[in-house]
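J.: after the sequence you'll find the predicted model.
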Amino acid sequence: MAMNLRIGQGFDVHAFGEGDHVMLGGVRVPHSRGLQAHSDGDVVLHAICDAILGALALGDIGRHFPPSDARWRDADSRMFVRHCRDLARDAGWQVVNVDATVIAERPKVGPHAQAMREAIAADLGVDLEAVSVKATTTETLGFTGRGEGIAAMAVCLLGRPA
């Protein structure tokens, strides 16, 4: 079957602040610090949202969930992902796959990557094999290397029958 395809990419970053965990890929990851953010600060899910929205040519996450809107204060970013998934479905698109990379020295992502994949797949309504979560460091360079914050990037492929 012939498919129309669109690809989008996303990037997000948040500074570390007070707290005892970070949310990554919909999973609570214990850490000595939290993230400074309007919502729960889940950089993985925010990058995925921007990737989906980019593929749909619908702007970015801030357009759909502005930080100036009190409704999104401390919001669960899984809700944002489900909203973006629904926007794609309503336009006739389906998520083909998502590939996300966390950029941080700490916390270590490996022990939590499978749970992140499972949460993301569930929220997107796709098979687990369609979701990749991995991590890298910046070899102690830059703001992530100095432990000042965490970043993530993602790509998403959307498809629909031609």
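T.: Structure's in. What do you need? Numbers count the residues shown, from 1 in each chain.

J.: contacts and neighbour counts: CA atoms only from here.
T.: Will do.

J.: ok, residue 140 - how many residues close by?
T.: By other CA atoms under 10 Å, 12 other residues sit near residue 140.

J.: no wait, residue 111
T.: By other CA under 10 Å, neighbour count at residue 111 equals 10.

J.: take a look at this one as well, against the first:
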Amino acid sequence: MKIKVGFGFDVHQLKDQHPFVMGGVTLEHHKGAFGHSDADVLLHAICDALLGAANLRDIGFHFKNTDPRWKGISSMILLQETVKLLTEKGWTIGNIDAMLCLEAPKINPHIPQMQENISKAIDLPVEDISIKATTNEMMGFIGREEGVVAYAVCLIQKL
């Protein structure tokens, strides 16, 4: 068996009166992440971790932010397309571990739904999807609620 580990990172600007989608959950907040797709930083970081582990470049290579096909698209679709790319190369996902960094809103109550959304989208057991959240202790652009950051690592395997 061959195993590989991947790392992903994503950051999006927060804007007033914009939807805030995280892990496929729309969060109630006065600001939301802004981007070409639905700007789901969690799923973007996971996509990059998976693509990187399989040496398939990055999310921007496969889903360009200049391509109108991806404008406003749900990042769950991008995640599903990413998993298809891995499957075509013979890879399966062992686990995903992700960390969100933002001041508000509180993420903890939404983690089970995020895990369930990801699990259903990519057919990976919930117990293999870890999502955690922290603040930036009110420092920097995250502390000023100007942006949100996500990190993810994954393990993939090939028999």
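T.: All right, it came through fine. Every value quoted in this text rests on a predicted model; they were computed, and no experiment measured them.

J.: contacts only, for residue 132 of structure 1.
T.: 98-100, 117 (CA atoms under 8 Å, 6 or more residues apart in numbering).

J.: check which helix or strand it maps to.
T.: In this structure, residue 132 of structure 1 sits in strand 131-136 according to DSSP states H and E.

J.: average offset of that strand relative to structure 2?
T.: Taken over the aligned residues, the distance from strand 131-136 of structure 1 to structure 2 averages 0.5 Å (mean CA distance after the TM-score superposition for structure 1).

J.: all strands for structure 2, in order.
T.: 2-16, 20-22, 25-27, 31-34, 92-101, 129-134, 147-158 (DSSP state E).

J.: any chance of those in TSV, with distance to residue 65 of structure 2 too?
T.: Putting the strands of structure 2 into TSV (distance: least, CA to CA, whole Å) gives the following:
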stretch	distance to residue 65 of structure 2
strand 2-16	13
strand 20-22	17
strand 25-27	21
strand 31-34	12
strand 92-101	22
strand 129-134	26
strand 147-158	18
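
J.: in structure 2, which residue range corresponds to the strand holding residue 132 of structure 1?
T.: Mapped onto structure 2 using TM-score structural alignment, strand 131-136 of structure 1 spans residues 129-134.

J.: in the matching stretch, what's buried?
T.: By neighbour count with 16 or more other CA atoms under 10 Å, stretch 129-134 of structure 2 contains the buried residues 129-131.

J.: for stretch 59-76 of structure 1, same thing?
T.: 60-61, 65, 72, 75-76.

J.: all set, thanks.
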